[in-house]
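In: Predicted model follows, preceded by the sequence.
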Amino acid sequence: MPGRSPSPTWRLGTRQVKRLGYGAMQLAGPGVFGPPKDRDAALAVLREVIACGVDHIDTSDYYGPHVTNQLIREALSPYPDDLVIVTKIGARRGADGSWLPATSPDALWQAVHDNLRNLGLEALDVVNLRLWGDGHGPAEGSLAAELTVLAELQQQGLVRHIGLSNVTARQVGEGRGICEIVCVQNHYNLVHRTDDALIDELAAAGTAYVPFFPLGGFSPLQSAGLTEVAARVGATPMQVALAWLLQRAPNILLIPGTGSVAHLRENIAAGVLDLSGEAIAALNTIAAGSASVRA
């Protein structure tokens, strides 16, 4: 993968969006549960998202639950015409903050209506069906029953576009036989590269790929090699990790999350960081080493 300036936009449904978006998960309280410690700060971050020109926000009504969607509505409604809001369904939160599958027809129907109500929308731009496997990884199995429910909600005009989250390549193929899939959101970053082949397949088909945990998630990326490349290019390690993703494939859309205005600006600055071929080669060495350790 040679160093090159990444293309600035990619298609998401019927819209062209900037490839560096924003993930709202961290606006909720600790463990993505309950209200934020500082509500005004959370609202300020969302307003800064728009001020910085971001036009793609990722959220879910099970963040909080309900918290992030209500914050988004308070901060941004009436929404800018160019803003695309993507949400996820397929889970609910236990009273203790646990993450529980919620993929029955009634649960999916309720989740769509909860998102509509809390976001203050008549139709959702993109809804990702989130499947559950082992931890944060996918597990094989048919998604036909769940996806058929979502496709019916799309036919009713409540959902404009459908995506998939935490899925295998085989499940993506099955999903395409049921309805149009406009994006896939899976675990992927510099050192977690299970989806390399799937990303390239989706790029060829014009389908967006959205990494969750682009910076490592609950275990932030740490590598002497990453730190070395960052020092060489005058950026932070996390900026380099985001820039690597943007240069990995043109269909990758990023949704790094933060509850800090300063960190938000730092993430957005990664969008103009152009890594050289030498830097990319060094970063790929880190990825290859990590893969061999996992094997």
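Out: Cool, got the structure.

In: from here on, contacts and neighbour counts on C-alpha atoms
Out: OK.

In: all helices of the stretch 101-250 of the chain, in order?
Out: If you assign secondary structure with DSSP state H, counting those that start in this stretch, the helices in the stretch 101-250 of the chain sit at 105-119, 144-155, 169-176, 196-205, 224-233, 237-248.

In: what about the closest residue to residue 99 other than its chain neighbours, how many neighbours?
Out: Excluding its sequence neighbours, the residue lying closest to residue 99 (Cα to Cα, 6 or more residues apart in numbering) is residue 93, at 5.0 Å. Using other Cα atoms under 10 Å, the number of residues around residue 93 comes to 18.

In: Residue 66 is in contact with residue 93, correct?
Out: No: the pair residue 93 and residue 66 does not pass the contact test of Cα atoms under 8 Å, sitting 10.2 Å apart.

In: for comparison:
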Amino acid sequence: MTSDTFRIGKAIEVRRLGFGAMKLPTDAGSRESSIAVARRAVELGVTLIDTAYLYGWGANEELLVEALHPFPKDVLVTTKVGVVPPDPPRDATLCGRPEVLRDQVERALRRLRVERLDLLQLHRVDPEVPLADQVGTLRDLRDEGKIGHIGLSEVTVAELDEAREIVAIASVQNRYNLLDREHEAVLDACTAAGIAFLPWRPVLPATTAGEVAAVAAELGATPAQVALAWLLGRSPVVLPIPGTASIVHLEENVAAAGLRLADRHRARLDALRAE
């Protein structure tokens, strides 16, 4: 039977169904509601919360601090660096220069009020900077005690292999869901290596598929719960991080951890692909 937990980097045990904080509004009018959602996630047993500097340029991290700090010992708040804010006429852009990554890590430590980022992910690989320089900087920060474990996001198998020659990689965060399986090979590589795979956008567009709705109706579940249950059964290294600003949707998502798909249901879902 598939475990409901996973040890990231063979060290940090989390429940496999996490929470993506990206969708939490940080404006004054919505802040109280967003804080309530974050706190409810922890109350429901969520122990993996994903954020990033990109999400409001630090505002999302600060929201989580207001809601949860000091973070419970069993809760992992993971963040990402490697994107810089808009500088008109330039839009927000990737930046993996060593001095930028180092500065963003230092700022994240201060915003999150921690001495170490237990899991820090490179938000994207900057094509203008050698991957060895980007990953090497994170390795140096790990050696300095400022990062516990290192992850990557939106990488290919080749990039993952190259990074692993430089430092141990604990997680990969690529877009992946029932209908969007572009990164199937990356997931398989993570499965083989025991690397946590955090699929972002884990629900949409799967909930729009008629077959998903049909399976959900047979199980007395929601299409979102079926999509998440399919991911949890896809590989023991998969840690979905669905995001929402609604407590009702949060509770529905968390309940998906208890949904088990029969072989006949999984076979029908496995056959689906995005049009």
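Out: Right, received. Where do you want to start? Quick caveat, the model's predicted, so the values are computed rather than measured.

In: Quick TM-score on the pair, please.
Out: For this chain pair, the superposition-based TM-score is 0.93 by TM-score structural alignment, normalised by the length of the second structure; 273 aligned residues with a Cα RMSD of 2.0 Å.

In: how near is the residue nearest to residue 99 of the first structure to residue 130 of the first structure?
Out: In this structure, residue 93 of the first structure lies at 14 Å from residue 130 of the first structure, with Cα to Cα, to the nearest Å as the measure.

In: Now do the contacts for residue 116 of the second structure.
Out: In this structure, residue 116 of the second structure makes contact with 109, 145, 146, 147, 148, judged by Cα atoms under 8 Å, 6 or more residues apart in numbering.

In: how about the last one, what's its partner in the first structure?
Out: Here residue 148 of the second structure is matched to residue 160 in the first structure, going by TM-score structural alignment.

In: Quick check: its match touching residue 121?
Out: No: counting by Cα under 8 Å, residue 160 of the first structure does not reach residue 121; the two are 11.8 Å apart.

In: one step back: and the residue nearest to residue 99 of the first structure, how close does it get to residue 180 of the first structure?
Out: If you go by Cα to Cα, the gap between residue 93 of the first structure and residue 180 of the first structure works out to 29 Å.

In: And residue 211 of the first structure, by the same measure?
Out: Where residue 180 of the first structure is concerned, residue 211 of the first structure sits at a distance of 20 Å (Cα to Cα).

In: do residue 129 of the first structure as well
Out: If you go by Cα to Cα, the gap between residue 129 of the first structure and residue 180 of the first structure works out to 13 Å.

In: Those two: which is more packed in?
Out: Legend: neighbour count by other Cα under 10 Å for residue 129 of the first structure and residue 180, higher for residue 129 (25 against 14).

In: in terms of contact, does that one touch residue 167 like I think?
Out: No: taking contacts as Cα under 8 Å, residue 129 of the first structure lies outside contact range of residue 167: 9.4 Å.

In: Quick one: map residue 189 of the first structure onto the second structure.
Out: Mapped onto the second structure by TM-score structural alignment, residue 189 of the first structure lines up with residue 177.

In: can you check residue 105 of the first structure too?
Out: Counting by TM-score structural alignment, residue 105 of the first structure lines up with residue 98 in the second structure.

In: wouldn't its match be in contact with residue 130 here?
Out: No: counting by Cα under 8 Å, residue 98 of the second structure stays clear of residue 130, with 10.2 Å between them.

In: okay, the two: which has more neighbours?
Out: Neighbours were counted for residue 98 of the second structure and for residue 130 using other Cα under 10 Å; residue 98 has more, 17 against 13.
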